[in-house]
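In: Prediction below, plus the sequence it came from.
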Amino acid sequence: MARIKKAAVIGAGVMGAAIAGHLANAGIRTVLLDIVPKELTEKEKAKGLTLEDKAVRNRIARTGKERLFKEKPSPIFHKKTADLIEVGNLEDDLEKLGEADWVIEAIIENLEIKQSLFAKVEEVWKPGIIVSSNTSGISIHEMVKERSAEFRSHFLGTHFFNPPRYMKLLEIIPTEDTSDSIVSGMKAFSESVLGKGVVTAKDTPNFIANRIGVYGLQVTFQKMLEDGLGPDEVDSVTGRAMGRPKSATFRTLDLVGLDTFVHVSDNVRENVEEPEEKKAFEVPDLLREMVEKGWLGSKSGQGFFKKVKTDKGKEILVLDPETKEYRPRRKLKAPSLEMAKRAKTMKEQLRALVYADDAAGRFAWYITKKVLLYSAARIPEIADDIVSVDRAMRWGFNWDLGPFQVWDAIGVEKSVARMKEEGETIPPLVEELLASGKKSFYEESPEEIQAFHLGGELRKVEEHPKTIDLARLKEQGKVIKSNRGASLIDIGDDVLCLEFHSPKNAIAADIIQMIQHSVKEVSENYRGLVIGNHGDNFCVGANLMLILMEAQDQNWPELDLMVRQFQKAMGSLRYVDRPVVAAPFNMTLGGGVEVSLPCDRIQASSELYMGLVETGVGLIPGGGGNKEMLLRWMDGVDPKDRISLQPLVNKVFETIAMAKVSTSAEEARDYRFLRREDGITMNRDHLLYDAKQQVLALDAAGYRVPKPRKVPVVGETGYNTLRLGAYGMLQSGYISEHDYKIAGKLAYVLAGGTVPEGTLVDEQYLLDIEREAFLSLAGEPKSQQRMQYMLTKNKPLRN
């Protein structure tokens, strides 16, 4: 792995600043440089500054850094992350490039300007420093062809996808001169430290993902015009129905920026040789007109879609390609779209759509056919293997399946036969596959996956050694026990993984039962337990529908039993005699937090949206979350120090009452969802592995079960303090009467009831009053309204 402790980014535009931000996310000190301004702004003139003042000379880089705090979603994990970014300019601070381990160029897409810049960089460059370009399509070789052989051996392309924090793909583009050790070292560094999915691409126009992705967008645009459809109707087909993001085609174009899309398309058209391919990348007149008018998409306020104010509020209109006027949106309705929705697997979904003889099916078939043929025809020009292409499209465009995985899903033989009937030319790679007697590009067994290569060779698909694939382990018979909601899986080294797989990973009786079984099994036969999964989110909380139904039926004994069992299961996680490590990621809400808090350690994904959000549905945490947060905030505090207790309880109250949710794992530390000793993993694919290492380390260190604690509470005095604060918010109009009622119940639990201030209570006492408050709120009509609203609208009701 490349050892990179300090980096430099040249170019403080949107992309350059965001790359600097993500390097800082990874804990790397970064200097961000840009050119020196040639003119003063009006504000600078008013301050009496000159072009020689440092504040002016560093203005462009400083503005890029400041932009990191304003953009949404945030490019950085935490405000303090930006402290790792130093700003400067290319005249005064050029020598700082010689102090970096990695220099990244992210300036204007102009070959001559880049060549000139790298000549300056080499003047201060020292042997061993890695230099790369973030270009999205200019030849990597051409940029440095005049540089020394040693410089060229340390030079490569590193194409980040925007926004760098959130987009997984990083294309690494070596030249013939790039050292193999630099390529492998940067790949390993980018995967482990930056959390990227790395694909090695060839130095061809727009590399892999943009080459295929932009082709697909062009084909879709041209087919839309040919069929007389609107962008909204096309997006009904090309989104989730085809295993693509919800933003589909035209909302994606608006997000990317139409000017950016035109630039990338033009770059391919100008640099490819085949006339047919050049024609495929010709930008339609409509698109050029929109760019000329400044209709660039989201960044200009309008593109294919436009948000307007109406009497009823805000409405999103769509551009009619024929009239070039905006109109109300409509969806393309077709039987195939409904069939696709009902399909259980992506394979069934795609087959239901592309082979259907209706408007949606015919449209989906055409663009799928074109993208598959183009992808196969571009091998080995843009990549040596199909795996790189599939990964690039999954990681760079968020497709569920890459092109060759799609081909396998819809059936290679069946689809090729239809393509031939329609007069299409089948690429050599596909002809070779079928001539060899094989019927798919991938062959899977429980032990491995193999992929087809040119020449008819099958090669094992290599996975990162830190990847733990639960589905594959299940195929290998590693399941210890399973039910509808969860499975207990042997992940090696005498460590088990408890995997949730209920709808949205919501917690109900089946998961609680599996937790209890896991604790018993681990205690008797294993070294420890990891709680993690491969879902879209770790856990969105308890099964709200079940709670609402029991409350509406006034089945209080059953609901009370459910909450008791949940609390008991969480207690068993805390006091089992083997180490337990939770591996939360993405949405980890309500009950998902309550599962994580009692564990000995948390190994969190860097992308962690963690919070006790029960007040939003008219409740408070009922699975021990209040007690666990008190324990965390009071850790190390002298129980006799009553002055220190109240501010800590206030913090817990504020966090839970306001349903605060972290926007990263770093921010989760602020709320003490994570402790100092908890770990953060940048690459989610490595999360289960890292959590397993935590278990093994705790076991090797001679793990001891934590002892139950007495908790000092603020009692009646603190309860009144908390209620007074909530009353002030009620009087100011910040919260409703029902919010105030919920806050009162929460205050009572966190204060430990009305006992004297400083009383030491045991954990079961706190659980009992928590459960009573939870059940009381569940019976409130307004709380039930909130639960119902969340279930139907998927957003909180403030009644």
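Out: The structure has been received and is ready for your questions. Since the model is a prediction, treat every value here as computed from it, not as a measurement. Residues are numbered from 1 along each chain as shown.
In: Every contact and neighbour count from this point should use C-alpha atoms.
Out: OK.
In: got the contact list for the helix or strand encompassing Glu443?
Out: Per DSSP states H and E: Glu443 is located in strand 442-444. Here strand 442-444 makes contact (Cα atoms under 8 Å, 6 or more residues apart in numbering) with Gln405, Asp408, Ile449, Gln450, Ala451, Phe452.
In: Repeat the analysis, applying 10 Å as the threshold.
Out: 386-387, 404-405, 407-408, 449-453, 458-461, 472 (Cα atoms under 10 Å, 6 or more residues apart in numbering).
In: Find the pair from the residues you listed with maximum spatial separation.
Out: Put simply, by Cα to Cα the two of the contacts of strand 442-444 set farthest apart are His453 and Arg472, 22.9 Å from each other.
In: Number of residues surrounding Ser513?
Out: That one is not Ser; residue 513 is Gln. The tally of other residues near Gln513 (other Cα atoms under 10 Å) stands at 16.
In: Locate it within the secondary structure: which element?
Out: Following DSSP H and E, one finds Gln513 within helix 509-525.
In: now that helix: how far from the chain's centre is it?
Out: Relative to the centre of its chain, helix 509-525 is centred 30 Å away, using Cα atoms, centre = their mean, to the nearest Å.
In: packing partners for it?
Out: Other elements packing on helix 509-525 under the criterion 3 or more Cα pairs under 10 Å, 6 or more residues apart in numbering; DSSP states H and E are strand 479-482, strand 486-490, strand 495-500, strand 528-531, helix 556-575.
In: putting a second one here so we can go through both:
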Amino acid sequence: MSRFNVRKVAVLGAGVMGAQIAAHLVNCKVPVVLFDLPAKEGPKNGIVTKAVENLKKLKPAPLGVAEDAALIQQANYEEHLEALRGCDLIIEAIAERLDWKEDLYKKIAPFVNDNAILATNTSGLSITAMANVLPEQLRSRFLGIHFFNPPRYMALLELIPTEYTKPEVVDQLEAFSTSAVGKSVIRAYDTPNFIANRVGVAGMLLTFREVERSGLGYDVVDDLTGKKLGRASSATFRTADVVGLDTMAHVIKTLQNGAKDDPFNGAFETPAALTTLIEKGFLGQKTKQGFFKKEGKTILQFNAATGEYGAAGGKADDEVSKILKKPAAERLKALRESSHPHAQFVWAILRNAFHYAAVTLESIAETARDIDFAMRWGFGAKQGPFELWQEAGWKQVAEWVKADIDAGKALSKAPLPAWVFDGRDGVHTAEGSWAPKLGKYVPVRNLPVYERQYFRENVLGSNAPSAATAGKTLFEDAAIRLWTLDDEVVIASIKSKMHTISAEVTSGLTKGLELAEAGYKGLVIWSQDGPFSAGADLQSMMPAFMQGGGKAIAPFEKQLQDFMLSLRYANVPTVAAMHGLALGGGCELAVHAAKRVAAMETYVGLVEVGVGLIPGGGGLAYLARRAAELLEPSKGVSGQVGGELMGFLKEGFQAAAMAKVGTSAIESRKFGYLIDGDVIVPHKDEVLHVAIAQAKAMFESGYRAPAKKLIPVAGRSVKATLQSSLINMRDGGFISQHDYYISSCIADVLTGGDVDAGTLVSEEYLHALERKHFCTLLDNPKTQERIMGMLSTGKPVRN
């Protein structure tokens, strides 16, 4: 696969977006130089320096680890323009002023190398208008690149070429953005707000209109339009607060002014409540009050009529909540036919979404797939509007929408396009998605980079390959599927909810390892949907525990521990292909593999303290072993090693005792759950490809499992030191007595128990200590309270 070789990226503009784009490039190990104006006072890089320092404080964190801010090269336009010559991609991210952008382009043009791509990160200005002010030699290498905020976490990236942009330039930038930066790319026409913000912001404005019609409170609206509707949990008004009400108003103004021929333009008036809040300086999350504000633990909502805040907490009616759980066809029918105000409101916003997507599709996007992806990747929806429409029954829903338009209930009189009624059953087919401008179905774009995504995300109705049935099945039961794509590597996919680990899953994994050792080049543990593994399946343990108490669980724990060691010492390479959560037993499963391939957004940790337990699948034995391995190169295993081991054990102890979770794959490496030889992959859909490639490469390189060795442990003296710190925390009220007891158990295992410093022990010895404490804790009433609380509410109990 040929690729666009990016040695370094320049980001022009150290504002909120520019600085965070630079941070995400650093996360992805892409060298970056961040430019801004020279400071009028003090060091010339002062503006950039302030922006980089601010990256360390932002939440959610734009950097995988805060110290990586030092990797951002700082520059200003007065002293450092020569640095642009070494940049193969330049992303301009200054304020939305065409005259300012034109001045900047003139300034940088002499320093842009002959092969570099110049892209503008804008959300509102015309890309073509900007291209027209560029020097001619840059126009063919210029296009729009629209990151969504926050750039690290939002999957969507819109690319907007102009009539001048060379097709290969767009292909190159799409490939780089996908594989190197981990983005999910759609291409947009150069129309106001492009695709995602055009449809998403229009949807929010139409929702505002329906709120004014219905008189529902912001709290009820957000409860109805969040997870219950398959959308982001921040729903409508909370999303506006997070985005920033001033930013929201700017995007609305762009839509009003730029899309005057939009059939819904009459409904795009800036909501009076939004205007009032901005006039008061209440800009949402950034000012700690907007549509909502928090006082202590109380959430309040703004009352536009009084200009004051009042009680929030209203919820959707139970009757309507039940309707929203029905299958799509039943759900829409019930909403439309119900007389309940909440149901009528939800039907209205769904009807508006279908209506708007249909009438604007031809002018803003090549295919219906692009709109659905934009809503998924840019606004956190589980389905785009066309997917839901098609699932619910295309023809019936079309008739319902038409009837509402004819009856004057819709927010625009624009009729649905003729193609809606041409006898079709939807817009997504195995052939491709509907492109009204072309009058045909268009398949997904198959650039070489997408060969790295075996199960590329696709839309309902496309009949795209699914990992649940792909390849050749080697074994399958209710707990696991063992399969292969190439007859060379076994893939183990856990099937339980959240991919939790039960005795049946452990047996399935054991079978997978046996198959791999018998005739394959390796074993990869990977599942397509959901987390890598959320840990042990506590629910599955309950029957045995109820009959025999903690002792009855010991055989299950030993089975799990024995499998972990067999994974570590297997005769073929074993690779954990990780994304999402890898907690508790999931973390233990990963650390015992020969290698880990993790998506950037992988969150790893030993969290058993939350349910009153200690790690019981070899996690603490792993931390003790890693401490000895880290000590060995610098100190050896002879002599007084207790004090030296203390330094390596301390961070692992704190991570396990405080249930710390790495908030990125990078931070998980810092905690020791990933190590230097592991691979971090920016795009989650490439994890399986890379994991299989790693397993094959290790096998072809003559892989041999590590030799079993005895482990020097820190002993009773270091255990006493760790416990003394726990006593201070307990007596200071920072942890409970039960927390102290659990953490003491963790310290006992990590240090090897009541032995001298430097005593050599086996992993099996440490596993036995783990089992003893794990089973004893299961019999403790305080732990049982925590387990039952977690099983019943999903939230940790502090006792």
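Out: Right, received. Where do you want to start? Keep in mind that this is a model prediction, so the values were computed, not measured.
In: related to what we said a few turns ago, His453 and Arg472 of the first structure: who's more crowded?
Out: Neighbour count, other Cα under 10 Å: between His453 of the first structure and Arg472, His453 has more, with 21 against 16.
In: can you map out the strands along the stretch 151-300 of the second structure?
Out: 156-161, 184-187, 292-295, 298-303 (DSSP state E, counting those that start in this stretch).
In: Out of these, which is closest to Gln561 of the second structure?
Out: Taking Cα to Cα, strand 184-187 is the member of those nearest to Gln561 of the second structure, at 38.4 Å.
In: Kindly name the residues of the first structure that line up with that closest one.
Out: Aligned using TM-score structural alignment, strand 184-187 of the second structure spans residues 197-200 in the first structure.
In: Check stretch 209-218 of the second structure too.
Out: Counting by TM-score structural alignment, stretch 209-218 of the second structure corresponds to 222-231 in the first structure.
In: where's the matching stretch relative to the chain centroid, distance-wise?
Out: Using Cα atoms, centre = their mean, the offset of stretch 222-231 of the first structure from its chain centre is 32 Å.
In: same question, stretch 772-786 of the second structure
Out: For stretch 772-786 of the second structure, the distance to the chain centre is 33 Å (Cα atoms, centre = their mean).
In: just stretch 9-19 of the second structure next, same as before
Out: 22 Å.
In: corresponding residues in the first structure for that stretch?
Out: The aligned range for stretch 9-19 of the second structure in the first structure is 7-17, by TM-score structural alignment.
In: Look at that stretch and report the distance between its end residues.
Out: The first and final residues of stretch 7-17 of the first structure sit 13 Å from each other (Cα to Cα, to the nearest Å).
In: Can you measure across stretch 611-626 of the second structure, start residue to end residue?
Out: Terminal-residue distance, stretch 611-626 of the second structure (Cα to Cα): 25 Å.
In: what sits against the aligned partner of Val251 of the second structure in the first structure?
Out: The alignment partner of Val251 of the second structure in the first structure, by TM-score structural alignment, is Val264. Going by Cα under 10 Å, 6+ apart, Val264 of the first structure touches Ser136, Gly137, Pro205, Asn206, Asn210, Arg211, Val214, Leu258, Phe281.
In: any idea how far Val264 of the first structure is from Gln222 of the first structure?
Out: 17 Å.
In: pretty sure Tyr609 of the first structure is touching Tyr671, no?
Out: No. Tyr609 of the first structure lies out of contact with Tyr671 (Cα atoms under 10 Å); the separation is 11.7 Å.
In: anything in contact with each of those two?
Out: With Cα under 10 Å, 6+ apart, Tyr609 of the first structure and Tyr671 have common neighbours Lys660, Val661, Ser662.
In: Not counting its own residues, what contacts the match of stretch 209-218 of the second structure?
Out: With contact meaning Cα under 10 Å, 6+ apart, stretch 222-231 of the first structure is reached by 216-218, 220-221, 233-234, 248-251, 280, 282-284, 286, 304-305, 318-322, 329-332, 359, 363, 366-367.
In: Give the buried residues for the strand or helix carrying Asn352 of the second structure.
Out: In this assignment (DSSP H and E), Asn352 of the second structure forms part of helix 341-364. Buried residues in helix 341-364 of the second structure, defined by neighbour count with 16 or more other Cα atoms under 10 Å: 342-362, 364.
In: How about stretch 323-335 of the first structure?
Out: For stretch 323-335 of the first structure, by 16+ other Cα under 10 Å, it's Tyr326, Arg329, Ala334.
In: pretty sure the last one is touching Ala352, no?
Out: The one in question is Ala334 of the first structure. No. With contacts counted by Cα under 10 Å, Ala334 of the first structure stays clear of Ala352, the gap being 11.5 Å.
In: joint contacts of these two?
Out: Gly361.
In: Stretch 383-397 of the first structure maps to which residues in the second structure?
Out: Going by TM-score structural alignment: stretch 383-397 of the first structure matches residues 365-379.
In: secondary structure element for the aligned partner of Trp100 of the second structure in the first structure?
Out: Aligning on TM-score structural alignment places Trp100 of the second structure opposite Ile113 in the first structure. Counting by DSSP H and E, the element that carries Ile113 of the first structure is helix 111-124.
In: Please spell out which residues along that helix are buried.
Out: Buried, per 16+ other Cα under 10 Å, within helix 111-124 of the first structure: Leu111, Lys114, Gln115, Leu117, Phe118, Ala119, Val121, Glu122.
In: tally of neighbours for the residue nearest to the third one when sequence neighbours are not counted?
Out: The spatially closest residue to Gln115 of the first structure, leaving aside those adjacent along the chain, is Met143, at 5.0 Å (Cα to Cα, 6 or more residues apart in numbering). The local packing of Met143 of the first structure (other Cα under 10 Å) involves 23 other residues.
In: who's in contact with the counterpart of Met143 of the first structure in the second structure?
Out: Matched by TM-score structural alignment, Met143 of the first structure corresponds to Met130 in the second structure. Under the criterion of Cα under 10 Å, 6+ apart, the contact partners of Met130 of the second structure comprise Leu98, Asp99, Lys101, Glu102, Tyr105, Thr120, Arg139, Phe142, Leu143, Gly144, Thr162.
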